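# here is a sequence with its predicted model. Questions after.
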Amino acid sequence: MPRFAANLTLMYQEHPFLERFGAAAADGFQGVECLFPYEAPAAEVRAQLDAHRLTQVLFNTPAGDWAAGERGLAAVPGREAEFRDGLERALDYADTLGCRQLHVMAGIVGAGQTIAACEASYIANLTHAAQQAAARGITILIEPINTRDMPGYFLNRQDHAHAICLRVGAANLRVQCDLYHCQIVEGDLAVKLRQYLPGIGHIQIAGVPARHEPDTGEINYPFLFRLIDELGYTGWIGCEYRPQGQTRAGLGWLKPWLRATCKA
């Protein structure tokens, strides 16, 4: 049965960050993810994980100046040193948190930058990241993101992401498939899952078009959850959505799956 991880950046915003771990556990989650855990010392985050018997499934490496609109550094020529420093910080956090997957954001294609130059930087940085992460038993993930939410983002499509992984050729480099982004850019989700699941390391969900609970909008998630099970996926499914109100009030979609997991 699917294993769901609460995204503590988007969900449970009615609580301070470190209190969100307990709130998620109280609602039945056994795994959590977030965009960036760096606002709290790693030891304090680990204490919350241990106290509530949670697995830290995923977080992002530092993405540059987020407030200024930066969305990653891996495909940004000239920022290689900053990327490597951020990677080391993320790997140290991952070791402390027991997290075995890191998402490396590509970044925005800037004015005057060519796609070819960005891709060359991306390949070089991902090669370095995969090598450094492999030594610690960590998998690096890359994620296609839709250009409606993130205009100018370098990586948008599943085929491009999987082609990048093939070019790097590292066993610990895989694709993070967010079905919300995939639906907006490409659609045909069941076919995409059947085609690409062997190269997918993590799945995320949200309702389309508004990125609310997965039982809102145009995607038939119960059908996709059953398909994911049939295809033999054993990883986590990250709930990276913005609740319409209080997080707990919108978890009705999750309860049948939690009951099924308990019975299993």
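Sure, I can see it.

# rest of the way, CA atoms for contacts and neighbours
Fine.

# buried stuff in the helix or strand residue 21 falls within?
Secondary structure assignment for residue 21, by DSSP states H and E: helix 20-26. Across helix 20-26, burial judged by 16 or more other C-alpha atoms under 10 Å covers 20, 21, 22, 23, 24, 25.

# cool, and stretch 150-158?
Within stretch 150-158, judged by 16+ other C-alpha under 10 Å, the buried ones are 152, 153, 154, 155, 156, 157, 158.

# contact partners of it?
Stretch 150-158 is contacted by residues 71, 75, 106-110, 118, 143-147, 161, 177, 182, 185-186, 192 when judged by C-alpha atoms under 8 Å, 6 or more residues apart in numbering.

# out of these, which end up buried?
For the contacts of stretch 150-158, buried by 16+ other C-alpha under 10 Å: 71, 75, 106-109, 118, 143-146, 161, 177, 182, 185, 192.

# test my guess that residue 139 contacts residue 175.
No. Under the criterion of C-alpha atoms under 8 Å, residue 139 makes no contact with residue 175, lying 10.0 Å away.

# how far is stretch 5-20 from where the chain is centred?
15 Å (C-alpha atoms, centre = their mean, to the nearest Å).

# now for the nearest residue to residue 100 once chain neighbours are set aside: which residues touch it?
Distance criterion C-alpha to C-alpha, 6 or more residues apart in numbering; nearest residue to residue 100, sequence neighbours excluded, is residue 138 at 4.6 Å. Residues counted as contacts of residue 138 (C-alpha under 8 Å, 6+ apart) are 99, 100, 101, 102, 172.

# which other helices and strands does the helix holding residue 21 contact?
helix 42-51 (3 or more C-alpha pairs under 8 Å, 6 or more residues apart in numbering; DSSP states H and E).

# one more structure, for comparison:
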Amino acid sequence: MPRFAANLSMMFTEVPFLERYEKAAKAGFTAVEYLLPYAFSVEEVAAPLAKYNLTQALFNMPAGEWDKGEKGIAALPGREAEFAKSLETTLAYAKATKVPMVHCMAGYAKGVDMAEAERVYKANLAKAADFFAPHGIKVGIEPINQRSMPGYFLRTLQQAVGYIEELGRPNIKLQFDFFHVQMEEGCVALKLRENYKYVGHCQLAGAPERNEPDTGELRYEYIFKVVDELGYPGYIGCEYNPKNGTEAGLGWFAPYKKK
């Protein structure tokens, strides 16, 4: 049976961030993920995990000036020093939360020479993988669809898998988001099977609206069956926008929640 992580950046937003851990636990989740923890201290994001017996499944590395629209810097020429500095910051939070994988966002490559962006991206990704490997931490890369984020550097599974194979670091993993794959490429279950050996983390949302998984065109009952058949051991991150309030939309989760 699949296991799920509540995404606290998108779910339970009816309450302040640090109160969302309790909400997730009471709703039956055993794990959480979120985008960026860095507005809070290491202690503030670690303590609720122990208090509510939750596992930290994933979070993102520092991703540039998020409030100004940036979505990562790994593929941005001229930001290499900033990227290198972010590794130490990430590690402090990773150690405190015992997270197994961090998401390295590539960023927008608009107006950038693509060959240079690719060179910088590969160098930064290799640096991150080598930095985190001694700590047992994986580095996730996630193709993001161009409808949601036009101009994002990493957009297809083929592109992501190509970098994983070329760089040859065993701790670089594919972050397989069913929503993004459906919106960019389709054939979600088939592509999950084809690329499963690279997968380190999965995420879900209904497509195309990105609401609960029981909305939209994807049949998640079948996808969850495939996930089980493949023996996926991790959590599936619930990275969706609740349509009419988080708790009102958790009917899909009832068969899977902690009793």
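Received it, and whenever you're ready, just let me know what you need. All figures in this text were calculated on a predicted structure; none of them were measured in a lab.

# what TM-score do we get after superposing?
Remark: TM-score between the superposed chains equals 0.98 [TM-score structural alignment, normalised by the length of structure 2]; 259 aligned residues with a C-alpha RMSD of 0.9 Å.

# as TSV, the buried residues of stretch 150-158 of structure 1 with distance to residue 251 of structure 1 and secondary structure would be great.
Listed next are the buried residues of stretch 150-158 of structure 1 as TSV, based on distance: C-alpha to C-alpha, whole Å; DSSP: H, G, I helix; E, B strand; the rest coil:
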residue	distance to residue 251 of structure 1	secondary structure
152	33	coil
153	31	strand
154	33	coil
155	31	coil
156	29	coil
157	29	coil
158	29	helix
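
# any chance of the residues you listed in CSV, plus distance to residue 133 of structure 1?
Formatted as CSV, the buried residues of stretch 150-158 of structure 1 follow (distance: C-alpha to C-alpha, whole Å):
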residue, distance to residue 133 of structure 1
152, 27
153, 24
154, 22
155, 21
156, 24
157, 24
158, 23
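
# closest to residue 8 of structure 1 among these?
residue 153 (23.0 Å; C-alpha to C-alpha).

# ok, now how distant is that closest one from residue 118 of structure 1?
11 Å (C-alpha to C-alpha, to the nearest Å).

# which residues are in contact with each of these two?
Listed contacts common to residue 153 of structure 1 and residue 118 are residue 109; contacts here mean C-alpha under 8 Å, 6+ apart.

# give me the element residue 57 of structure 2 is part of.
strand 55-60.

# just the buried residues of the following helix or strand past that strand, please?
Once the chain leaves strand 55-60 of structure 2, the next helix or strand it forms, by DSSP H and E, is helix 80-97. Judged by neighbour count using 16+ other C-alpha under 10 Å, the buried positions of helix 80-97 of structure 2 are 80, 83, 86, 87, 90, 91, 93, 94, 97.

# was I right to think the first one contacts residue 125?
Pointing back at residue 80 of structure 2 there. No. Here residue 80 of structure 2 does not reach residue 125: they are 10.8 Å apart, not a contact under C-alpha under 8 Å.

# ok, residue 160 of structure 1 - how many residues close by?
12 (other C-alpha atoms under 10 Å).

# tell me which helix or strand it sits in.
Counting by DSSP H and E, residue 160 of structure 1 is found in helix 158-168.

# mean deviation, that helix versus structure 2?
By mean C-alpha distance after the TM-score superposition for structure 1, the fitted helix 158-168 of structure 1 averages 0.7 Å away from its aligned residues in structure 2.

# could you check how far residue 135 of structure 2 is from residue 115 of structure 2?
From residue 135 of structure 2 to residue 115 of structure 2 the distance is 31 Å (C-alpha to C-alpha).

# more neighbours, those two?
residue 135 (12 against 9).

# how much space between the more buried one and residue 171 of structure 2?
According to C-alpha to C-alpha, residue 135 of structure 2 and residue 171 of structure 2 sit 11 Å apart.

# please apply the same query to residue 128 of structure 2.
Per C-alpha to C-alpha, residue 128 of structure 2 is found 10 Å from residue 171 of structure 2.

# now do the shared contacts for these two.
Shared contacts of residue 128 of structure 2 and residue 171 (C-alpha under 8 Å, 6+ apart): residue 139.

# residue contacts, residue 199 of structure 1?
By C-alpha under 8 Å, 6+ apart, residue 199 of structure 1 lies in contact with 162, 174, 175.

# if you set the cut-off to 10 Å instead, what comes out?
161, 162, 165, 166, 171, 173, 174, 175, 176, 177, 193 (C-alpha atoms under 10 Å, 6 or more residues apart in numbering).

# can you name the residues in contact with stretch 13-22 of structure 2?
Contacts of stretch 13-22 of structure 2 (C-alpha under 10 Å, 6+ apart): 6-12, 23, 26-27, 29-34, 37, 40, 44-45, 47-49, 51-54, 241-242, 245-247.

# again with stretch 168-175 of structure 1
Contacts of stretch 168-175 of structure 1 (C-alpha under 10 Å, 6+ apart): 101-103, 122-131, 133-134, 137-144, 158, 161-166, 196-203.

# inside helices: which ones of those?
Among the contacts of stretch 168-175 of structure 1, the members found in helices (DSSP state H) are 122-131, 133-134, 158, 161-166, 196.

# neighbours around the closest residue to residue 97 of structure 1 other than its chain neighbours, how many?
Excluding its sequence neighbours, the residue lying closest to residue 97 of structure 1 (C-alpha to C-alpha, 6+ apart) is residue 46, at 5.2 Å. Counted with other C-alpha under 10 Å, the neighbours of residue 46 of structure 1 add up to 18.
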